[in-house]
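K.L.:
Sequence plus predicted model, see below.
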Amino acid sequence: MAAQNEMHVTNLARSAPKSRFKHVIYNLRRDKFLYALIAPGVLFFLIFKYVPMWGIVIAFQDYSPYQGVMGSEWVGLEHFIRFFSNPDFYLLFRNTLAISVLNLIFFFPLPIVLSLLLNELRNAVYKKWIQSIVYMPHFLSWVIIAGVSFLLLSQSSGIFNKMLVSLGFAKYDFLTNENNFWALLTIQNIWKETGWGTIIFLAAIAGVDPQLYEAAKMDGANRLRQAWHVTLPAIRSVIVVLFILRLGHIMDVGFEQVFLMMNGAVSNVADVFETYVYRLGIQQGQFSFSTAVGLFKSVIGFILVISANKLAKRFGEEGVY
């Protein structure tokens, strides 16, 4: 049997074309169904991710919609110099970085912790119910979440303030206090996305070899020790990859959430790159300047991903690529 398999492999190797072009055609014909399967995803990225990248050239132009990309005047780095010399740059950078770092510190670990807790549930029906409940907030729009937040936290008619008054306390300013804004965004993000973030980690935990748990039990490890010494090391590569990808979006804090929760009283801590681009690019029509701001964000994310990936490889992890 082994000799027949070896002969079959040898015949396939002989029948494979020798030239590079013919080899590509041969592979396309052989795996045509697999290529057809990935074709929609490839087309999506080509049409909606790569083709629009041509638009970044207007960051180096004084773009006019009437003259188009080819007819607009080239100004080089003028928009970048204007942006970096603008006093708003430091304010925007501070607010964006602060919100992202808070999400990275408090939100990123929670799906991992919740996945470990869900993995310990042995009742399958109860586990599915819990998973469904924690997944549900992800499907709510930020408009609904912002509306619920106003109903709960409004100083004039919010439920929490009514409870404080009924207990003899003074009303507290939740929504128009600068000191609360970053924490409020972080809590909203935790409530909305923690359950959804467990999907990848639960899938990784499901792939852990059960024999590792059996060996840990024989060594006297309890459930907590098994989670710490078996589960977490087994999914470490997944955690590293997701952390690297999250660093790539450190300049993206979510326009819709910030825009809906923003008000004049907290604009000093709420104005971020997304709201700034919307205000200048959409409302004021400064397309070239807003594109330069967006390109700056993308470059920062690209540098962080490359740096984090190299650092992960240096410590023996696989990284993203």
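P.N.:
Perfect, I can see it now.

K.L.:
going forward, measure contacts between C-alpha atoms and count neighbours the same way
P.N.:
Fine.

K.L.:
For the residue nearest the centre of the chain, what is the enclosing helix or strand?
P.N.:
In the chain, the C-alpha nearest the mean C-alpha coordinate belongs to R246, at 5.1 Å (C-alpha atoms, centre = their mean). Secondary structure from DSSP states H and E places R246 in helix 236-247.

K.L.:
centre of the chain versus the helix or strand following that helix, how much separation?
P.N.:
Downstream of helix 236-247, the first helix or strand assigned by DSSP H and E is helix 255-261. Chain-centre distance of helix 255-261: 16 Å, with C-alpha atoms, centre = their mean, to the nearest Å.

K.L.:
Give the buried residues for the helix holding R246.
P.N.:
For helix 236-247, the buried set under the neighbour-count rule, 16 or more other C-alpha atoms under 10 Å, comprises S237, V238, I239, V240, V241, L242, F243, I244, L245, R246, L247.

K.L.:
circling back: so what's the residue nearest to the centre of the chain up against?
P.N.:
R246 is in contact with L104, counting by C-alpha atoms under 8 Å, 6 or more residues apart in numbering.

K.L.:
Distance of it relative to N309?
P.N.:
Distance from R246 to N309, counting by C-alpha to C-alpha, to the nearest Å: 12 Å.

K.L.:
What angle do helix 236-247 and the helix or strand containing I205 make with each other?
P.N.:
If you go by DSSP H and E, I205 is part of helix 178-206. Interaxial angle, helix 178-206 versus helix 236-247 (axes from the mean of the first three to the mean of the last three C-alpha atoms, to 10 degrees): 150 degrees.

K.L.:
let's bring in a second model and compare:
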Amino acid sequence: MTTNTMPTTKQPVGKLAGRAPGFRKHFSRNRFLYAMLVPVAIYLILFKYAPMAGEIIAFKNYRLSDGIWGSSWVGFGQFEKLFASRDFYVVLRNTLLLNLYHLVFAFPVPIILAILLNEVRAEWYKRTLQNLLYIPHFISWVALGSIVIALLSPSTGFVNSLLKAFGIEPIYFMADKFWWPVSFIVSGIWKEAGFGTILYLAAMSAIDPTLYEAAKIDGASKRRQIWHVTLPGIRSTIAILLILQVGKMMDVGFEQVYTLRNDAVTSVAEVISTFVYTRGLVNLQYSYTTALGLFQSLIALILIVSVNRIIKAMGERGLW
């Protein structure tokens, strides 16, 4: 009787053994796709993960002559110095405010543009508009920033010339603490809004056309079709991009700020990225700015995890 019984422990082994050939077959069939991941993996390892070892200098009084391991430990001394600095709270406020303005005013613009482009029926006209909207994305901030400054010049700029034509006094956009953030956000929209429509247009192309036909039969207007068919169809894409945007609340692009800022608006234009550059690289305060960068990354991690949980609680798919 005992010879006819089979050990139950061998069943999982059989399953695992059957998986290996399947994986090898899958890998062989998609080997070129896996090969395309190799440069990405190398980039992430070299420029994202390997530099994490340097975060240790946030807990040291780092000196170039002593090196990372030879520099003395100070524990949380750099963080205490950071939180006691008034400049830290100024750059933190500016960073959060500029990102908040971007979230409120700039984030919805690609969605609106994508909806408008999706309603264009003439393909040649649609492609022309898309190309014109994409072009600013491929221009560097060094060139685009110069164009923005020239357009907003109080003496020769096109915008102020237009204001003068209507009897309005010239505005010093780039030297005014109120108008500089406005110029910053508008220039960012000009550069990135068009390119940001790509994901939304791709999501709209996956919406079942019969849903629009059913809405038309029910007598829904174009506005109702957008509200009840288009927006729900891209809701998951909006949720994921919103999570990513909130995860960048502690970061403002260095190139744009550095190109557009000047001494007259330092109190509203100095952000974490430019502060790290001037204090860390220019003034050689490596440990101090590394502590700031570590704090920035920690807060960003908390934000992205929190918003991801909120989005999933609302019934949408999160990042994980």
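P.N.:
Happy to help now that I have it. Everything quoted here is computed from the prediction, not taken from an experiment.

K.L.:
Buried residues in the helix holding I205 of structure 1, which are they?
P.N.:
For helix 178-206 of structure 1, burial by neighbour count (16+ other C-alpha under 10 Å) applies to 178, 181-182, 185-186, 189-202, 204-205.

K.L.:
And the residue nearest to the centre of structure 1? What does it align with in structure 2?
P.N.:
The equivalent of R246 of structure 1 in structure 2 is Q245 (alignment by TM-score structural alignment).

K.L.:
Same question for I300 of structure 1.
P.N.:
Match for I300 of structure 1 (TM-score structural alignment): I299.

K.L.:
Would you mind confirming that its match makes contact with M250?
P.N.:
Yes: shown here, I299 of structure 2 and M250 form a contact pair, counting by C-alpha atoms under 8 Å, at 7.3 Å.

K.L.:
Have a look at the two and say which one is more surrounded.
P.N.:
M250 (26 against 14; other C-alpha atoms under 10 Å).

K.L.:
Surely the more buried one and A300 touch.
P.N.:
Yes: judged on C-alpha under 8 Å, M250 of structure 2 makes contact with A300 at a distance of 6.1 Å.

K.L.:
Between these two, which contacts overlap?
P.N.:
Between them, M250 of structure 2 and A300 share no contacting residue under C-alpha under 8 Å, 6+ apart.

K.L.:
Would you pull up how far the helix or strand that contains N99 of structure 2 lies from the middle of the chain?
P.N.:
Assigned by DSSP H and E, N99 of structure 2 falls within helix 86-101. Relative to the centre of its chain, helix 86-101 of structure 2 is centred 17 Å away, using C-alpha atoms, centre = their mean.

K.L.:
which residues sit against that helix?
P.N.:
Here helix 86-101 of structure 2 makes contact (C-alpha under 8 Å, 6+ apart) with 82-83, 181, 185, 248-252, 267-272, 275.

K.L.:
after superposition, how close is it to structure 1?
P.N.:
Comparison of helix 86-101 of structure 2 with structure 1 after fitting gives an average deviation of 0.9 Å (mean C-alpha distance after the TM-score superposition for structure 1).

K.L.:
how many degrees apart are that helix and helix 235-247 in direction?
P.N.:
Put simply, helix 86-101 of structure 2 runs at 170 degrees to helix 235-247, going by the same axes, to 10 degrees.

K.L.:
Superposed on structure 1, what's the mean shift for the very next helix or strand once past helix 86-101 of structure 2?
P.N.:
As assigned by DSSP H and E, the chain's next helix or strand after helix 86-101 of structure 2 is helix 108-118. Once the two are superposed, helix 108-118 of structure 2 sits an average of 0.6 Å from its aligned residues in structure 1 (mean C-alpha distance after the TM-score superposition for structure 1).

K.L.:
Understood, closing this out.
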